[in-house]
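# sequence unavailable; structure follows:
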C-alpha cells in the first residue's frame, strides 16, 4: 500500500478487530491492520484480498500506512494489554494523533487514559462495540465517548459501518471522558440480567414442564415473533435446534452448566452500589454465574439434599400451555424491568460523572447491532423522547402499564417455580423490585430503629425534620 493513505488503523486482529476492519473496507475505506500474530495478519490479508486493506506485522510499517494525523483503533483485551499497547505506540506518534479503545475497558481506566493522553497532546476515544463477530462484520452498535472534536474525525466512518435501523445508524457521540465505555458497561450488565431471565424460563420449561428441546425451540421461535422479539430470543431458539457434530445429540445437553464472566456485569453491580442505585436483577445474574461455577459443591449438595424430591412436572396439556403463556408475559415484564434498572443507573451516572447522557439516544442506538437489541427498546426510546429528563422509566405510565398488565402472570410463574423447588432468583427479584417501587411505605423504619438501638446511628421522623436518637430500653 502507498504510504500515509489509510484512514484508520486497527491494532488487534482477532475476530472482532479483523471483522470490524473488513466491514470498514467493504464500505470503501482505506484501512490498515497490525498484529504480532503472523496467522492473524495472514488471515486479514487473505480475507481483505481485493479490498483497500494493508496487513502488517511490523508496527513501523503499519504506522507508515496511516494518514496524518493518525487514527488508530485498539481491539485488544481490557486492562494491562491496553496500557501496554498505548505505551508502545506513544514514542512513535505525533501530537494530535487519535487513539481509539474499542475493547471492553473499565470506564475508570478510560477516564484515566483520557486525562493522561490529553496531557501529552493526544486525542483519545473510549468506544463500546457490541454485536459480536457477526455485528462487527455486518454492522455493530457503537458507543463512543470522549472529545466531541475527536469523534468528529471518525464520525462518518462509524456511521457508515454501524448497524442501521430505519436507515439511522446505531452510533452517536454519548458524552465526554469515559461516557462510551460506561454505557457499554451498563449494556453488558443488562445483557447479564436478560440472559439469566431467559435461562430461568428454560429451566422452568425443561424441568418444571418436562419439555424436550424440539418443543423449546418452537416456543422460543414463536416468542421471538411477538412481544419478546429480540436478538437473545432469536439465538436461544436456534440453540435448541443445533445437533452436536461429535455425537449427533442435541448440543445444548452436552454443555456444562457452569457459566463464567469477564467482569463487565460485576463492574455494573459495583458501580450501582457505589451510586446507590438498585439493580437487583443484574446483581442476581452476576451472583448466579458465580454460583453456577461452584459445580462440585452443587453436585454434593444435590445428592445430600435430595434435589430429586421436587414435584413432578405439570402434565395436563392445557395446564402446560397456560403456564407457557404466563411465562411469556412474565419474561417480558421481567426483561422490561431489567432495562428499567440499567437506565436508572445511567440516569444517575449522567449527573454524577458529568456525562450529560441523552437516554433517548442510548435506547435508539441499542435498537440494532447490539446483543440486547429488542423490539421493546422502541418503547424506551419513545418514553425518553417525550420526557428527556425522566428520572425513572416506571414513571412513564405506558411502560408501567405493560408491567401491570402482566404482573399476575409473573406472580404465577414465581409461585409455580417455588412450589417445584426450581430456582428463579432473577424472576423473583424482578417482581420484588416492582412491588418495592410501588410501595409508598417500606419496613425501613424498623431498620432505622434497629441501627439507632445498637449503634446510636440516629433516625429520621415522619413528623419532624432533622435526625434523632433515642435511649432504647430492653423489655
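Thanks, I have the structure now. Computed from a predicted structure; not experimentally measured.

# can we go C-alpha only for contacts and neighbour counts from here?
Will do.

# at the geometric centre of the protein, which residue sits there?
For the chain, the residue nearest the mean C-alpha position is residue 188 (1.7 Å; Cα atoms, centre = their mean).

# what sits against that one?
When contacts are counted by Cα atoms under 8 Å, 6 or more residues apart in numbering, residue 188 touches 264, 265.

# that one sits in which helix or strand?
Assigned by DSSP states H and E, residue 188 falls within helix 179-203.

# same check on residue 177?
Remark: residue 177 resides in no helix or strand, with elements defined by DSSP H and E.

# please apply the same query to residue 136.
Residue 136 belongs to helix 132-138 when elements are defined using DSSP H and E.

# and that helix, what's buried?
In terms of neighbour count (16 or more other Cα atoms under 10 Å), helix 132-138 has its buried residues at 132, 133, 135, 136, 137, 138.

# next, the one to line up against it:
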C-alpha cells in the first residue's frame, strides 16, 4: 500500500526503508530536504490516494502535536493518522477526539526495536478502532518481526502508547539491575574476568536476554567503559510510568528506583550509569557523553548519526 511517513530520522528513516523493502510505496517528508521526497506536508498529502494513511515519527510533545494538527487540516474524512513516536497516551486520546470530529481516524503505535529494527523488525503495540487497525495490517505485518509475535492491538486509542510506556519502564528496571551487577563485580576484586562472567550468562541462564547480549557487546567495545561518563538521560516514559502507577495506586518500587538512579546520574559520575549509557547507545543509537570532552559521542556502527 502507499503510505506517508513524516520524520525520517534514525527510526522513521529505517521504518520507511523496511516498508519499501516489503513492497510498499512510501512518500517521506522531513525537515531535512536532502532526505525528503516532498517539500511540505501538503505535498505529501497530495501524493497519497484516498483513503490516506500518514505515519508520524517526530519527537513527542509539541512537535507531534503541531504535526498532527497540521495534518488534521489537510486530510479528509476516512483518512487516518498513525502516531508511532513516544507520545503520552493522554495526548493520543485528545488527538483522536479532535480528529474524530472531522472524520479523520487516529491510531497510536508504540514502537520498539531501535536502530536494529530495520533488519530485525519492530515490536508494535497499537491502539485504535478495529477497522483502522485492520486496514493498516499490511503495514504492521511488514514492520514487525517474522513469526506470530511482535504485534498487538492493545485496545482503544491510547492503549498502544500506554503499553509502550510500561515496556520502557520495565526496560529501565532491567538495565539498572544489569548496571548495578556490573558495578559490584568491578568493585569486589573477587571476579577477575567481569566481561567473561557476563558473557557466560548469555546461554543457559534465566537472565539471558537481548539486553545482556548488548551489555557484552558494550564491554567488548570498551571493557572498563572509560570512554563514557556515568550520565543517562530519560526519555520521559519512565516518568509517565511512575505517574500512572501513582494515579492507579500500583506500587512500582523497581521502576521508580531505576528512574531516580538516572536522576542521580546527573549529579555525579556514577559507574552504574556508564553501563546504562552504554546500553542505550548499543540498542538505540542514543548519543552518549564522552568521559574526556563531555561532548556527545557517536552511536555504534549501524546506529543513526
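Happy to help now that I have it. Source: prediction; values computed, not measured.

# TM-score for these two?
Scored against TM-score structural alignment, normalised by the length of the second structure, the superposed chains reach a TM-score of 0.84; 272 aligned residues with a Cα RMSD of 2.0 Å.

# so how far is residue 258 of the second structure from the aligned residue in the second structure for the residue nearest to the centre of the first structure?
Matched by TM-score structural alignment, residue 188 of the first structure corresponds to residue 168 in the second structure. Taking Cα to Cα, to the nearest Å as the measure, residue 168 of the second structure falls 11 Å from residue 258 of the second structure.

# tell me, stretch 111-129 of the first structure lands on which residues of the second structure?
So stretch 111-129 of the first structure sits over residues 93-111 in the second structure, by TM-score structural alignment.

# in the stretch 151-300 of the first structure, which spans are helices?
Taking DSSP state H, counting those that start in this stretch as the test, the helices found in the stretch 151-300 of the first structure are 179-203, 213-223, 231-239, 264-275, 280-293, 295-304.

# pick the most deeply packed of the ones you listed.
helix 179-203 (a mean of 25; mean count of other Cα atoms under 10 Å).

# sec struct for residue 9 of the first structure, please.
Following DSSP: H, G, I helix; E, B strand; the rest coil, we place residue 9 of the first structure in the strand state.

# from residue 147 of the first structure, how far off is it?
For residue 9 of the first structure, the distance to residue 147 of the first structure - Cα to Cα - is 19 Å.

# which of these two has more neighbours?
residue 9 (27 against 19; other Cα atoms under 10 Å).

# quick one: what's aligned to that one in the second structure?
Residue correspondence to the second structure (TM-score structural alignment): residue 9 of the first structure is matched to residue 4.

# show me what residue 128 of the second structure aligns to in the first structure.
Aligning on TM-score structural alignment places residue 128 of the second structure opposite residue 146 in the first structure.

# same deal with residue 60 of the second structure?
Under the alignment (TM-score structural alignment), residue 60 of the second structure pairs with residue 78 of the first structure.

# thought that match was touching residue 102?
No - if you go by Cα atoms under 8 Å, residue 78 of the first structure and residue 102 don't touch, sitting 9.5 Å apart.

# between those two, which one's more packed in?
residue 102 (26 against 17).

# mind telling me what element residue 100 of the first structure is part of?
Assigned by DSSP H and E, residue 100 of the first structure belongs to strand 98-101.

# now do the same end-to-end measure for the match of stretch 111-129 of the first structure.
Using Cα to Cα, one end of stretch 93-111 of the second structure lies 18 Å from the other.

# just to revisit the earlier point, and the next helix or strand past the helix holding residue 136 of the first structure?
strand 141-146.

# superposed on the second structure, what's the mean shift for that next one?
Aligned to the second structure and superposed, strand 141-146 of the first structure gives a mean residue distance of 0.5 Å (mean Cα distance after the TM-score superposition for the first structure).

# and that strand, how far from the chain's centre?
14 Å (Cα atoms, centre = their mean, to the nearest Å).

# likewise stretch 203-215 of the second structure?
From the chain centre to the centre of stretch 203-215 of the second structure is a distance of 20 Å (Cα atoms, centre = their mean).

# end to end on it, go ahead and measure it.
Terminal residues of stretch 203-215 of the second structure are spaced 14 Å apart (Cα to Cα).

# now tell me what touches it from outside.
By Cα under 8 Å, 6+ apart, stretch 203-215 of the second structure touches 175, 178, 198, 199, 201, 202, 275, 278, 279, 282, 283.

# map the fifth one across to the first structure for me.
For residue 201 of the second structure, the equivalent position in the first structure is taken to be residue 223, counting by TM-score structural alignment.

# residue 417 of the first structure versus that match, what's the distance?
20 Å.

# same question for residue 95 of the first structure.
The value you get for residue 95 of the first structure to residue 417 of the first structure, if Cα to Cα is used, is 61 Å.

# show me what contacts the aligned partner of residue 258 of the second structure in the first structure?
In the first structure, the residue matched to residue 258 of the second structure (TM-score structural alignment) is residue 285. Contact analysis of residue 285 of the first structure by Cα under 8 Å, 6+ apart lists 192, 193, 196, 426.

# now do residue 74 of the first structure
10, 11, 12, 17, 82, 99, 100, 101, 102, 103.

# could you list the buried residues of the biggest helix by length in the first structure?
Ranked by residue count and defined by DSSP state H, the top helix of the first structure is helix 317-352. The neighbour-count check on helix 317-352 of the first structure (16+ other Cα under 10 Å) flags 320, 323-324, 326-350 as buried.
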